[in-house]
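Engineer: Build me a model from this:
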Amino acid sequence: MSVTLSISKSSIATIELDRQSVHNAFDAQTIAKLIETIEYANTLPIRALVLKSAGKHFSAGADLAWMKSMADNDFAKNLADSKQLAKLMFLLANVAVPTLCLVQGAAFGGAVGLIACCDIAISTPDAKFCLSEVKLGLIPAVISPYVIKAMGERQARRYFLTAEVFKANTALEMGLIHQVSDDLTLCADGILQAIINNGPCAVMAAKTLIKEVAGQTIDQTLTDLTAERIATIRVSAEGQEGLSAFFEKRAPSWQN
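Structural biologist: A predicted model of the protein is given here:
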């Protein structure tokens, strides 16, 4: 299978892309399988979701054979195909639990979109990134909302237009990734452990809060919303358990 899902004992879901013969490039079938897998993972009682790829490279982006076939299709077929990719990006960006992307080797084109859709991204020092679409006379349209949000408009003005390859340290500086590590597994384990040490409902609520607050004007509506959010979670079962555990100097129930 090109896309697999595994669940650890600590309720961490891992989606792995394995099309090493084409550097983990994705085609229509791979996109459909990723959509199906993410939708299924969303129904499970998981604490986090990890997105990774097998082999030397995270992903070369769109499969060349698939791109060639799409070039021969009319506008309607291209639109339907593009909407599937848009659905994948939206689903990944809106997974309820924290998402973590592990990047090694090349991450080109649409692969940068997958990275940007995840809450947290880490890469190896030798990882290389490229928004390569304009080299082919195309544009990174579907992934643009997520990539621009991750790297910022100013950086997008350079890398969308030049299709330059940039290294891990540059990706780190612009905010596309959060950390560079020689050992992705060890680094990921530390991040995931930090997540599962926290209240599961609180973590999901905090993720929702970011979406509700980011980019909003700080006015009475927003301050009322944030006051309501903290009041709601304080009186929740998890909030009560967390506060009780803190004052009683014991581990909360979700750590047992």
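Engineer: From here on, just use CA atoms for contacts and neighbour counts.
Structural biologist: Will do.
Engineer: what residues are up against Phe166?
Structural biologist: Counting by Cα atoms under 8 Å, 6 or more residues apart in numbering, Phe166 touches Lys128, Phe129, Cys130.
Engineer: Second input sequence below; structure requested for side-by-side comparison:
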Amino acid sequence: MYETLEIVVAQGVATIWMNRPDVHNAFNAQLIADITAACRQLDADDAVRVVVLAGRGKSFSAGADLNWMKAAGEASVEANLADARKLAGMLRTLSEMRKPTIARVQGAALGGGMGLASACDICVASDKAVFATSEVKFGIIPSAISPYVIRAIGERQSYRYFQSAERISAQRAGEIGLAHEVVAAEELDAKVGEIVTALLQGGPKSQGAAKDLIRAVANRPVSDEVVEDTAQRIAGLRATPEAKEGLDAFLSKRPAAWVSAQ
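Structural biologist: Predicted coordinates for the structure are as follows:
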């Protein structure tokens, strides 16, 4: 269905494979459009519980395709703005999926590739992975990816890496919070599978609500408004069929319906 992607769905898990290995899964207009459409399609599919984003070949994604960047540099401001909006929209669509998302990073995740890894809820990296916000080397800035990278590594680390464009090893990515797990290359799929198994135990609607909760609470002072918002959220969820099923399953010592359905 998608020119630049291969999508594999099995047992509630959809893997979006970026499939431009000859150019290290670099972004162009088609890849941006395909990822956006695939995320929307999978988010609307109740049979899909978890989404894994991965890259065919040696690299996860090497960022923007150089030919695409060159063409953009020769285009009008209006055309550049339209392209930038599509890239920003794709990252936001990925970030705001209701379902848990995992970046499976086996190799280079540079520029926009680091943005993709940061926009996913969870990042699992091979010890051979390498990251960078390399944009300043090309006279530009990591603008569209900045909300997600800053969220992942914090302002302090961003001041360094946005300006230096240094390569970030997998070990360093783990230290600064970009990668949740760093494992040997041959253990990458097993670790992704381990996290997927844990995610499949949770209620689908509660996981989406948990993501909304983080966005609502993060980086805000504990004000009366925030406290009331958290109370309203849990009170509303307790009465839902999913919450009732989860509690009944626990008390009955049986798998919840969403677990046994897989």
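Engineer: Ala256 of structure 2 matches what in structure 1?
Structural biologist: Taking TM-score structural alignment for the superposition, Ala256 of structure 2 sits opposite Pro252 in structure 1.
Engineer: which residue sits closest to Ile233 of structure 1 in space, ignoring its chain neighbours?
Structural biologist: Gly239 (5.6 Å; Cα to Cα, 6 or more residues apart in numbering).
Engineer: Sorry, wrong one. I was asking about Ser123 of structure 1.
Structural biologist: Ser123 of structure 1 sits nearest to Val103 (Cα to Cα, 6+ apart), 4.4 Å away.
Engineer: and that neighbour, how many residues sit next to it?
Structural biologist: Neighbourhood size, Val103 of structure 1 [other Cα atoms under 10 Å]: 30.
Engineer: for the closest residue to Thr37 of structure 1 other than its chain neighbours, what are its contacts?
Structural biologist: Closest residue in space to Thr37 of structure 1, ignoring its immediate chain neighbours: Leu5 at 7.0 Å, by Cα to Cα, 6+ apart. By Cα under 8 Å, 6+ apart, Leu5 of structure 1 lies in contact with Ala13, Thr14, Ile15, Glu16, Thr37.
Engineer: now those as a markdown table including neighbour count and secondary structure?
Structural biologist: Below are these laid out as a markdown table (neighbours: other Cα atoms under 10 Å; DSSP: H, G, I helix; E, B strand; the rest coil):
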| residue | neighbour count | secondary structure |
| --- | --- | --- |
| Ala13 | 23 | strand |
| Thr14 | 20 | strand |
| Ile15 | 21 | strand |
| Glu16 | 19 | strand |
| Thr37 | 15 | helix |
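Engineer: How about the contacts made by the residue nearest the centre of structure 2?
Structural biologist: Among the residues of structure 2, the one closest to the centroid is Cys120, at 1.3 Å (Cα atoms, centre = their mean). Neighbour list for Cys120 of structure 2: Leu94, Ser95, Thr101, Ile102, Ala103 [criterion: Cα under 8 Å, 6+ apart].
Engineer: Kindly report the same for Ala41 of structure 1.
Structural biologist: By Cα under 8 Å, 6+ apart, the neighbours of Ala41 of structure 1 are Ala13.
Engineer: Just say helix, strand or coil for Ala125 of structure 2.
Structural biologist: Following DSSP: H, G, I helix; E, B strand; the rest coil, we place Ala125 of structure 2 in the strand state.
Engineer: tell me, which helix in structure 1 spans the most residues?
Structural biologist: Scanning structure 1 for the helix with the most residues, using DSSP state H, yields helix 75-93.
Engineer: re the thing from before, which residue lines up with the residue nearest to Ser123 of structure 1 in structure 2?
Structural biologist: Val103 of structure 1 maps onto Val105 in structure 2, by TM-score structural alignment.
Engineer: for its match, what are its contacts?
Structural biologist: Ala54, Gly55, Ser59, Phe60, Ala117, Cys123, Val124, Ala125, Ser126, Ala129.
Engineer: Of those residues, which qualify as buried by neighbour count?
Structural biologist: Buried subset of the contacts of Val105 of structure 2 (neighbour count, 16 or more other Cα atoms under 10 Å): Ala54, Gly55, Ser59, Phe60, Ala117, Cys123, Val124, Ala125, Ser126, Ala129.
Engineer: sec struct for the residue mapped onto the first one from structure 1, please.
Structural biologist: Right, Ala54 of structure 2. In structure 1, Ala54 of structure 2 lines up with Lys52, judged by TM-score structural alignment. State at Lys52 of structure 1, reduced to three classes by three-state DSSP: strand.
Engineer: Help me confirm that Lys52 of structure 1 comes into contact with Ser6.
Structural biologist: No. Using Cα atoms under 8 Å, Lys52 of structure 1 is not in contact with Ser6; the gap is 11.6 Å.
Engineer: What are the buried residues along stretch 241-255 of structure 2?
Structural biologist: So, applying 16+ other Cα under 10 Å, buried residues of stretch 241-255 of structure 2: Glu242, Glu245, Gly246.
Engineer: Strands of structure 2, residue ranges please.
Structural biologist: 5-10, 13-18, 50-55, 101-105, 108-110, 122-126, 130-132, 168-169, 181-183 (DSSP state E).
Engineer: Quickly note the distance from Glu187 of structure 2 to Pro142 of structure 2.
Structural biologist: 31 Å (Cα to Cα, to the nearest Å).
Engineer: So the two - more neighbours on which side?
Structural biologist: Per other Cα under 10 Å, whichever of Glu187 of structure 2 and Pro142 has more neighbours is Pro142, with 18 against 14.
Engineer: How much space separates the more buried one from Glu3 of structure 2?
Structural biologist: Taking Cα to Cα, one finds Pro142 of structure 2 at 26 Å from Glu3 of structure 2.
Engineer: How about Val9 of structure 2?
Structural biologist: Counting by Cα to Cα - Val9 of structure 2 and Glu3 of structure 2 are separated by 17 Å.
Engineer: how about the helices of structure 2, start to end?
Structural biologist: Applying DSSP H to structure 2 gives helices spanning 29-43, 66-74, 77-95, 112-119, 146-164, 170-175, 188-199, 204-217, 224-238, 241-251, 257-260.
Engineer: Show me what the third one is packed up against.
Structural biologist: The reference is to helix 77-95 of structure 2. helix 29-43, helix 66-74, helix 112-119 (3 or more Cα pairs under 8 Å, 6 or more residues apart in numbering; DSSP states H and E).
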